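1. got a predicted model here, sequence first, then my questions.
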Amino acid sequence: MKPESRQALLHVAVGSCLCVTAVYAGVFAGVFVQVGYEHYAEAPVPSLPRFLAMPFNSLVNVAYVLLGWYWLQRDKGTTGPRTRYLKDVFAAMALAYGPVQWLRVTTQAPSAAILDQWLTLPIFAWLIAWCLYLDKGWKPWLFLAIECLSLSSYSLALLHPQGFDVALGAHIVVALGQALRTHVRYSSASSHTYVALGVLSCLGFVVLKLWDHQLAQWRLFQQLTGHFWSKVCDVLQFHFAFLFLTNLSSCQRPHPGGKRL
């Protein structure tokens, strides 16, 4: 494994451990989260072990781990150590996020739900950071500031029951806006497809999750529920973000004010 890959894994591991410590120390004990199987359209199966109580909503989280491992191994589109670092941080985030999602589904514990929500935000923020790298060049302190701002935005959840929704909505809007801006500036033959599929996947991620119970009245969504398909869309938007950013990284024109990296 290359040094920048080890560094990326270390940074994500340290950041994740700090988040876990903060959550289990009770920093966000006042945050409102929905826990309990009644909040999912998929009915739990009593005969299965607890870690598979909702089999489809549990097993879909393996996809995050497989995605993260795939992109951690893939070097196509990485034009140097800095691009590889950006890619591997994103891949490590996927590797970490899958088990956290599974832990939430398995335990239905408030602390797991809080951790799941919190770790969602820096994933979207890293897409913003990577786009800014394409635009402005290598600025590690800027990327760190973006991630710290993203993590601190979860404090909105302490102020209002919908605080997390506001923070997540803002992350999605800014990430999509920055991705579209980067696409317009550095578009390639393939990036049009990746942007379109990424936006559709993001829309599916939001809508299918919100309409989980409403969709369950349709036979198509009674076993494989809206929440399950929302997770599928989440994995897909992750994948298309990788394709989009690595594609632009490999064919990017030199940005103003600096050399191409």
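-> Structure received.

2. alpha carbons only for contacts and neighbour counts from here, please
-> OK.

3. helices of the protein, start to end?
-> For the chain, applying DSSP state H gives helices covering 3-24, 55-59, 62-73, 81-107, 110-136, 140-152, 156-159, 163-186, 191-210, 212-215, 226-251.

4. distance to Gln34 added to those helices, as CSV?
-> CSV is the format used below for these (distance: least, Cα to Cα, whole Å):
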stretch, distance to Gln34
helix 3-24, 16
helix 55-59, 16
helix 62-73, 22
helix 81-107, 11
helix 110-136, 8
helix 140-152, 20
helix 156-159, 13
helix 163-186, 12
helix 191-210, 13
helix 212-215, 14
helix 226-251, 14
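
5. turn those helices into CSV, columns for mean neighbour count and distance to Val31.
-> Listed next are these as CSV, based on neighbours: other Cα atoms under 10 Å; distance: least, Cα to Cα, whole Å:
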stretch, mean neighbour count, distance to Val31
helix 3-24, 16, 10
helix 55-59, 20, 23
helix 62-73, 19, 26
helix 81-107, 22, 15
helix 110-136, 22, 8
helix 140-152, 15, 14
helix 156-159, 17, 5
helix 163-186, 17, 9
helix 191-210, 18, 20
helix 212-215, 18, 22
helix 226-251, 22, 22
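
6. to Lys259, which of those lies closest?
-> Between Lys259 and the helices of the chain, the shortest separation by Cα to Cα is 9.8 Å, and it involves helix 110-136.

7. helices and strands around the closest one, which ones?
-> Here helix 110-136 touches helix 3-24, helix 81-107, helix 140-152, helix 163-186, helix 226-251, going by 3 or more Cα pairs under 8 Å, 6 or more residues apart in numbering; DSSP states H and E.

8. mind giving me a markdown table with these and columns for distance to Cys131?
-> Formatted as a markdown table, the helices and strands packed on helix 110-136 follow (distance: least, Cα to Cα, whole Å):
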| stretch | distance to Cys131 |
| --- | --- |
| helix 3-24 | 17 |
| helix 81-107 | 10 |
| helix 140-152 | 10 |
| helix 163-186 | 6 |
| helix 226-251 | 7 |
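
9. picking up where we left off before, Val35: which of the helices of the chain is closest?
-> helix 110-136 (6.5 Å).

10. any idea how far the closest one is from the chain center?
-> 6 Å (Cα atoms, centre = their mean, to the nearest Å).

11. what's the angle between it and helix 226-251?
-> 20 degrees (axes from the mean of the first three to the mean of the last three Cα atoms, to 10 degrees).

12. surely Leu245 is in contact with Trp130?
-> Yes - counting by Cα atoms under 8 Å, Leu245 touches Trp130, with 7.4 Å between them.

13. between the two, what contacts are shared?
-> Between them, Leu245 and Trp130 share no contacting residue under Cα atoms under 8 Å, 6 or more residues apart in numbering.

14. let me see the contact set for Leu142.
-> Ala129.

15. now Ser111
-> 23-24, 29.

16. and Lys139, by the same measure?
-> Tyr133.

17. from the contacts of Ser111, pick the one nearest Thr83.
-> Val23 (31.2 Å).

18. centroid-nearest residue for the protein?
-> Compute the mean C-alpha point of the chain, and by Cα atoms, centre = their mean the closest residue is Ile123, 4.1 Å away.

19. try it against this one:
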Amino acid sequence: MVSPMVKTFGVVSLVTAAMIYAIYLGYFDSVQTELGRQFYAERYSAKWRKILPPWLNMPYNTFVNFGYVILGAFYCAKTSVALERKQIQASDSYLFYSFNIMSTFYGAIQALRILTQFHRAAVMDQWYTLPFFMWVYIWSCHLDSGIGLKGMTFWTALSLLSYLLTLIHTHGFEIALAFHIAVAVYGAITIYRKFPIEEAQGPFVWALICCVGFVVLKLVDLELPKVNQIFEKISGHFLSKIADIFQIYFVNKYFEILTEHKHSIENKKKK
């Protein structure tokens, strides 16, 4: 019997491959992306130049992406343990696995963009960001009243198709991202109202703070070196990725707490 993690890995891989293929066919070649070192504050220091190859000219912004992979792998392992101990159900595990397998893929995609500065890698980086936020809403619906395969497919497809805005508007990605963030926050608040437990407040607030940090730090990346030269090494872009990794961690923690709480209530009713 195929395990839930293997099934989920197959589905996420298939969707990711379809996205890559669509980009390969050139459907998004007209999308505007930021390419080149001029869009990043990080500077290649003499220290790194002696150690690293010339093509690895933004080491901090490259290596930070391992954080996504490590965190995703950690939560996949944690989900497997929780499933084995029957702390969560198989339907819950699909949500955890999907979110964290996406995290591992996202780390690789972002590293590829930093290293190559290819337009199509930048498109994939942008596009892959959107399902992350939509998954928070899907997760909330699952805990609320169940969403089912059709519901998951609909909202995921809507999320992916929203990237088509980039073909009709210069700021199409920003519009789509703002919509996704709003939907994610709405979903998280809605499910908290159903299960208003104090333990979940901290992860929710920290996830929100990290989300703001993820957006703002990236926007001010080129401005921060004017404040202090340290931001030419520990750049705003690098710090935004740190905030993003912690955002993924706190989202996991939030839904972990709510999932366990929901099952606790259900088990008490059965007794």
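-> Nice, I can see it. Since the structure is predicted, the reported quantities are computational estimates derived from the model, not experimental observations.

20. any idea how far His160 of the first structure is from Tyr40 of the first structure?
-> 23 Å (Cα to Cα, to the nearest Å).

21. the more surrounded of these two?
-> Each of Tyr40 of the first structure and His160 has its neighbours counted (other Cα atoms under 10 Å); Tyr40 has more, 20 against 14.

22. measure the aligned residue in the first structure for Leu208 of the second structure to Asp234 of the first structure for me?
-> Using TM-score structural alignment, the partner of Leu208 of the second structure in the first structure is Val199. Distance of Val199 of the first structure to Asp234 of the first structure, computed by Cα to Cα: 11 Å.

23. what of Trp71 of the first structure?
-> Distance from Trp71 of the first structure to Asp234 of the first structure, by Cα to Cα: 16 Å.

24. how about Gly226 of the first structure?
-> In terms of Cα to Cα, Gly226 of the first structure sits 12 Å off from Asp234 of the first structure.

25. can you check Phe228 of the first structure too?
-> 10 Å.

26. again, but for Phe143 of the first structure
-> 23 Å.

27. most distant residue from the middle of the first structure?
-> The first structure, farthest from centre, Cα atoms, centre = their mean: Ser47 at 31.8 Å.

28. how far away is that one from Ala53 of the first structure?
-> 8 Å.

29. and if you look at Arg181 of the first structure?
-> 43 Å.

30. and if you look at Val33 of the first structure?
-> 20 Å.

31. how about Phe214 of the second structure, nearest residue that isn't a chain neighbour?
-> Residue nearest to Phe214 of the second structure in three dimensions, not counting chain neighbours: Ser240, with 4.3 Å by Cα to Cα, 6 or more residues apart in numbering.

32. hmm, Leu217 and that neighbour touching each other?
-> Yes - if you go by Cα under 8 Å, Ser240 of the second structure and Leu217 touch, sitting 5.1 Å apart.

33. show me what contacts the residue opposite Leu67 of the first structure in the second structure once aligned?
-> Mapped onto the second structure by TM-score structural alignment, Leu67 of the first structure lines up with Leu71. For Leu71 of the second structure, the contacting residues are 100, 103-104, 245, 249, by Cα under 8 Å, 6+ apart.

34. so what's Phe63 of the second structure up against?
-> Contacts of Phe63 of the second structure (Cα under 8 Å, 6+ apart): Ala111.

35. alignment lookup: Leu180 of the first structure to the second structure.
-> Checking TM-score structural alignment: Leu180 of the first structure goes with Ile189.

36. so how far is Asn61 of the second structure from that match?
-> Where Asn61 of the second structure is concerned, Ile189 of the second structure sits at a distance of 32 Å (Cα to Cα).

37. same question, Glu199 of the second structure
-> Distance from Glu199 of the second structure to Asn61 of the second structure, by Cα to Cα: 33 Å.

38. check Glu256 of the second structure too.
-> Taken as Cα to Cα, the span from Glu256 of the second structure to Asn61 of the second structure is 29 Å.

39. could you do Tyr192 of the second structure as well?
-> The value you get for Tyr192 of the second structure to Asn61 of the second structure, if Cα to Cα is used, is 34 Å.

40. swap in Ala200 of the second structure?
-> For Ala200 of the second structure relative to Asn61 of the second structure (Cα to Cα), the value is 31 Å.

41. equivalent analysis for Tyr75 of the second structure, please.
-> Applying Cα to Cα to Tyr75 of the second structure and Asn61 of the second structure gives a distance of 23 Å.

42. show me what Ile109 of the second structure aligns to in the first structure.
-> By TM-score structural alignment, Ile109 of the second structure lines up with Val100.

43. which residues are in contact with that match?
-> Contacts of Val100 of the first structure (Cα under 8 Å, 6+ apart): 112, 115-116.

44. for the residues you listed, which ones persist in the second structure?
-> Compared against the second structure with both residues aligned by TM-score structural alignment, their matches' Cα atoms under 8 Å, the contacts of Val100 of the first structure retain 112, 115-116.

45. closest one of the residues you listed to Leu134 of the first structure?
-> Asp116 (28.8 Å).

46. distance of the counterpart of the closest one in the second structure relative to Val6 of the second structure?
-> Alignment note: Asp116 of the first structure maps to Asp125 in the second structure; criterion TM-score structural alignment. Here the criterion is Cα to Cα. By it, Asp125 of the second structure lies 24 Å from Val6 of the second structure.

47. same deal with Ala176 of the second structure?
-> 30 Å.

48. swap in Val216 of the second structure?
-> 36 Å.

49. ok, Leu164 of the second structure next?
-> 30 Å.

50. now swap in Thr190 of the second structure and tell me
-> Taking Cα to Cα, one finds Thr190 of the second structure at 31 Å from Val6 of the second structure.

51. likewise for Ile189 of the second structure?
-> 31 Å.

52. so how many other residues sit close to Leu220 of the first structure?
-> Leu220 of the first structure: 11 neighbours (other Cα under 10 Å).

53. same check, this time on the one 5 residues further on
-> Summarising burial for Thr225 of the first structure: neighbours were counted as other Cα under 10 Å, giving 27.

54. so what's it up against?
-> So Thr225 of the first structure contacts 41-42, 212, 215-216 (Cα under 8 Å, 6+ apart).

55. again with His255 of the first structure
-> Taking Cα under 8 Å, 6+ apart, one finds 134-137 in contact with His255 of the first structure.

56. also Ile114 of the second structure?
-> By Cα under 8 Å, 6+ apart, the neighbours of Ile114 of the second structure are 58, 61-62.

57. please repeat the previous calculation with a cut-off of 10 Å.
-> 35-37, 40, 56-59, 61-62, 65, 121-122, 125 (Cα atoms under 10 Å, 6 or more residues apart in numbering).
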